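**Q** got a sequence here, can you build the structure:
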Amino acid sequence: MSGTNWMSSKSEFAQPPVDLRTDIPHSARVYDYLIGGKTNYAPDRAAGDASALAYPSLPISMKQTRIFMHRVTRYLAREHGIRQFLDIGTGIPTQPNLHEVAQEAAPEARVVYVDNDPIVLTHARHLMTSTSEGRTEYIDADIRNVDSILGAQQLHEVLDLKQPVALSLIAIMHFVLDEDDPQGIVRRLMSELAPGSFLALTIFTGDSNPEGVAGVGREYNERGIPLQIRDKAETERFFEGLDLIDPGITLVHHWRPDERDASEGVRDADVSMYGGVALKRD
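**A** The predicted structure is shown next:
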């Protein structure tokens, strides 16, 4: 990067005390633990250990999903000239974050992060660094309340929705249950974006390892983390009305692998996430 730029003042992050409920597992902290992070507590580690016992490849799958995000971001910035990214379901900051990948390819890239997890909010400043040419911002909002995202002042200060935007929904939609109309949420978000925008999305699936993934679903749900597993047909519904980019919907380690990947030797049974990227033409 050519430099860093803190886009928000300290007062903007002056938040009332937040109860992080460290006595119960949290999806963001379980993920952080399983990919080797340090922002987690005993209940998170217990949930992660139980899930990995049911499906030992879960940490591999999670890491491959993050590599997919990196690869997609580079691809959209370099091959399609995308300079605006809306990342919902950001999670605990883990380098490189999306804006770091995007701004490595295009220093002027602008990124808005969205999450509603209290633990992520406490770390939001790590998402607020930017090249001097670009900009980043963080919105504390729930994906199930689309109006709170689309109506946020920070969104419109950073992104011009009349120009193409990449909507990044990585490892988030399995926490949106069918009763909350996840496909409808995606359609609503994409409807507000200009032609030439892209959707990058992953879906947690049991197609590649039914027994192991079912065990993960059981462990999460029994610990109070609602999670829904979906098959390929259900995944395809998220992309209706959009033009899928080759190779279409595939397990994430098969999506345009490149020389920067760490996926050599990864088996399909090790990966439980479908991924796809699609273009909005009009």
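
**Q** hey, let's count contacts and neighbours off CA atoms from now on
**A** Will do.

**Q** residues of stretch 252-264 that come out buried?
**A** Val252, His253, His254, Trp255, Pro257, Ser263 (16 or more other C-alpha atoms under 10 Å).

**Q** distance to Gln228 and secondary structure added to these, as TSV?
**A** Formatted as TSV, these follow (distance: C-alpha to C-alpha, whole Å; DSSP: H, G, I helix; E, B strand; the rest coil):
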residue	distance to Gln228	secondary structure
Val252	18	helix
His253	21	helix
His254	23	helix
Trp255	23	coil
Pro257	27	coil
Ser263	26	coil
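
**Q** going by distance to Pro226, which of the residues you listed wins?
**A** Pro226 has its nearest neighbour among the buried residues of stretch 252-264 in Val252, at 22.6 Å by C-alpha to C-alpha.

**Q** the stretch 151-282 of the chain: strands as residue ranges?
**A** Ranges of strands in the stretch 151-282 of the chain, per DSSP state E, counting those that start in this stretch, are 166-169, 198-204, 243-244, 250-251, 273-279.

**Q** can you list these in a markdown table and add mean neighbour count and distance to Ile88?
**A** Converted to a markdown table, the strands of the stretch 151-282 of the chain look like this (neighbours: other C-alpha atoms under 10 Å; distance: least, C-alpha to C-alpha, whole Å):
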| stretch | mean neighbour count | distance to Ile88 |
| --- | --- | --- |
| strand 166-169 | 24 | 6 |
| strand 198-204 | 26 | 10 |
| strand 243-244 | 17 | 20 |
| strand 250-251 | 22 | 21 |
| strand 273-279 | 25 | 15 |
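
**Q** on that earlier part again, from the buried residues of stretch 252-264, which two are the most distant?
**A** Trp255 and Ser263 (10.8 Å).

**Q** follow-up on the earlier one: make CSV out of the strands of the stretch 151-282 of the chain and add distance to Gly36.
**A** Converted to CSV, the strands of the stretch 151-282 of the chain look like this (distance: least, C-alpha to C-alpha, whole Å):
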stretch, distance to Gly36
strand 166-169, 22
strand 198-204, 20
strand 243-244, 33
strand 250-251, 22
strand 273-279, 19
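
**Q** would you confirm that Tyr33 contacts Asp44?
**A** Yes: counting by C-alpha atoms under 8 Å, Tyr33 touches Asp44, with 7.3 Å between them.

**Q** any chance of the buried residues of stretch 252-264 in CSV, plus distance to Arg71?
**A** CSV is the format used below for those (distance: C-alpha to C-alpha, whole Å):
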residue, distance to Arg71
Val252, 10
His253, 10
His254, 11
Trp255, 9
Pro257, 8
Ser263, 12
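
**Q** and for the residue nearest to Asn221 when sequence neighbours are not counted, the neighbour number?
**A** The shortest distance from Asn221 to any non-neighbouring residue, by C-alpha to C-alpha, 6 or more residues apart in numbering, is to Leu227 (6.2 Å). The number of residues packed near Leu227 is 20, by other C-alpha atoms under 10 Å.

**Q** second chain to compare with the first, below:
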Amino acid sequence: MYDYFLGGNTNYEVDRSAGDEVIRHFPAVRTVARVNRAFVHRSARFLAGTLGARQFLDVGTGIPTAPNLHEVAQEAAPECRVTYADNDPLVLVYADNLLRGTAEGATAYVEADVRDPDRLLEIVRSQGCVDLDRPVALSLNAVLHFVPGDEAYAIVRTLVSALAAGSYLTLSHCTPDFDPAGWAAITDIYTKAGTPLEVRSRDDVLAFFDGLELVDPGLVVAHRWRPEPASGPSLISDKDASLYAAVGFKP
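**A** Below you'll find the model as predicted:
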């Protein structure tokens, strides 16, 4: 459905049908997808180009949609090493598109589920593309709203605790704050389609960053996070974005 909202062609009739139902209740959902995608690019570029991150772990990768995170990071710093992780077998089919990086850097894909963070970390360590004993920029973009309840917070604690000091957490998360009725309908559609969804308030999203130092401008609606010219939707309302985003630093 995310690929469909982005205008991609790697989706199926069932995705398009459910996606059209979401659009009927919340026409701006395509904007939400584009806002998220633009934040992924801006945050990766900022981490690699300004903050000096050289290792990235992107969890919940989804179907590759160019430019991918490694392309953005390696454009800023060709030596960046990037590991993608996802539990969707379809992503594995398209993983070749994730493995074309610079000669100076490295890219890898592992099949792992964010809901089993200990196993995910074990697989990442054994694969060896990124070294968890050195700082890593962990990306959890548009994934935790698919983990209902307190389990999502436990996942983040497990993953962040495994990272070396000097690491970063990048996170985006859908919110009902600006249109509760619209997002209640969307949650129902996703759940009936077999994908439980829990969108969270600003305070609830902020709690994912407990123990971390927020990088300026902190937790904001995603299109307001370090906007750049031509880097995605910008002249839109917070309601149309409906997505919080932030980068946190692990001291």
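
**Q** returning to what we had before: with neighbour numbers in mind, choose between Tyr33 and Asp44 of structure 1.
**A** Comparing Tyr33 of structure 1 with Asp44 by other C-alpha under 10 Å, the one with more neighbours is Asp44, at 25 against 21.

**Q** pretty sure that one contacts Gly37?
**A** No: at 11.5 Å, Asp44 of structure 1 does not count as touching Gly37 under the criterion of C-alpha under 8 Å.

**Q** run a quick neighbour tally on Asn145 of structure 1.
**A** Neighbours around Asn145 of structure 1, by other C-alpha under 10 Å: 11.

**Q** do the same with the one 4 residues further on
**A** Residues lying near Ile149 of structure 1 (other C-alpha under 10 Å) number 21.

**Q** any chance you could map the helices in structure 1?
**A** 27-34, 42-54, 58-79, 98-105, 118-122, 146-150, 153-158, 182-191, 210-222, 232-237 (DSSP state H).

**Q** and the residue most central in space within structure 1, what is it in contact with?
**A** Closest residue to the average C-alpha location of structure 1: Ile170 at 2.8 Å, with C-alpha atoms, centre = their mean. With contact taken as C-alpha atoms under 8 Å, 6 or more residues apart in numbering, Ile170 of structure 1 is in contact with Thr65, Met69, Ile88, Gly89, Thr90, Ala200, Leu201, Thr202, Ile203.

**Q** if we go to 10 Å?
**A** By C-alpha atoms under 10 Å, 6 or more residues apart in numbering, Ile170 of structure 1 lies in contact with 65-66, 68-69, 87-91, 200-204, 273, 275.

**Q** how about it, what's its match in structure 2?
**A** Under the alignment (TM-score structural alignment), Ile170 of structure 1 maps onto Asn141 of structure 2.

**Q** what lines up with the residue nearest to Asn221 of structure 1 in structure 2?
**A** In structure 2, Leu227 of structure 1 lands on Leu197 (TM-score structural alignment).

**Q** measure that match to Tyr84 of structure 2 for me?
**A** 22 Å (C-alpha to C-alpha, to the nearest Å).

**Q** cool, Asp131 of structure 2 as well?
**A** Going from Asp131 of structure 2 to Tyr84 of structure 2 by C-alpha to C-alpha gives 14 Å.

**Q** Ala46 of structure 1 against Arg29, yeah?
**A** No: at 11.1 Å, Ala46 of structure 1 does not count as touching Arg29 under the criterion of C-alpha atoms under 10 Å.

**Q** the more surrounded of those two?
**A** Arg29 (26 against 16).

**Q** test my guess that the more buried one contacts Thr94.
**A** No: taking contacts as C-alpha under 10 Å, Arg29 of structure 1 lies outside contact range of Thr94: 11.8 Å.

**Q** list residues touching both of those two?
**A** Joint contacts of Arg29 of structure 1 and Thr94 (C-alpha under 10 Å, 6+ apart) are Ile35, Gly37.

**Q** which residues touch the closest residue to Leu127 of structure 1 other than its chain neighbours?
**A** Using C-alpha to C-alpha, 6+ apart and skipping residues adjacent in sequence, the residue nearest Leu127 of structure 1 is Pro93, 6.6 Å away. Applying C-alpha under 10 Å, 6+ apart, we find Pro93 of structure 1 in contact with Ala28, Asp32, Gly37, Thr39, Val120, His123, Ala124, Arg125, His126, Leu127.

**Q** and those residues, which are buried?
**A** Applying 16+ other C-alpha under 10 Å to the contacts of Pro93 of structure 1 flags Ala28, Asp32, Thr39, Val120, Ala124, Arg125, His126, Leu127 as buried.

**Q** now, which of these sits nearest Ala105 of structure 1?
**A** Once C-alpha to C-alpha is applied, the member of those that ends up nearest Ala105 of structure 1 is Leu127, at 17.3 Å.

**Q** what does that closest one align to in structure 2?
**A** For Leu127 of structure 1, the aligned position in structure 2 is Leu98, judged by TM-score structural alignment.

**Q** go on, Ile139 of structure 1?
**A** Match for Ile139 of structure 1 (TM-score structural alignment): Val110.

**Q** can you check which residues contact both of Asp44 and Gly37 of structure 1?
**A** Common neighbours of Asp44 of structure 1 and Gly37 (C-alpha under 10 Å, 6+ apart) are Arg29, Val30, Tyr31.

**Q** quick one: those residues as TSV, columns for distance to Ser51 of structure 1 too.
**A** Formatted as TSV, those follow (distance: C-alpha to C-alpha, whole Å):
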residue	distance to Ser51 of structure 1
Arg29	13
Val30	10
Tyr31	11
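
**Q** show me what contacts Phe39 of structure 2?
**A** Counting by C-alpha under 10 Å, 6+ apart, the residues that Phe39 of structure 2 touches are 33, 45, 141, 170-172, 222-227, 231-232, 245-246.

**Q** sounds good, over and out.
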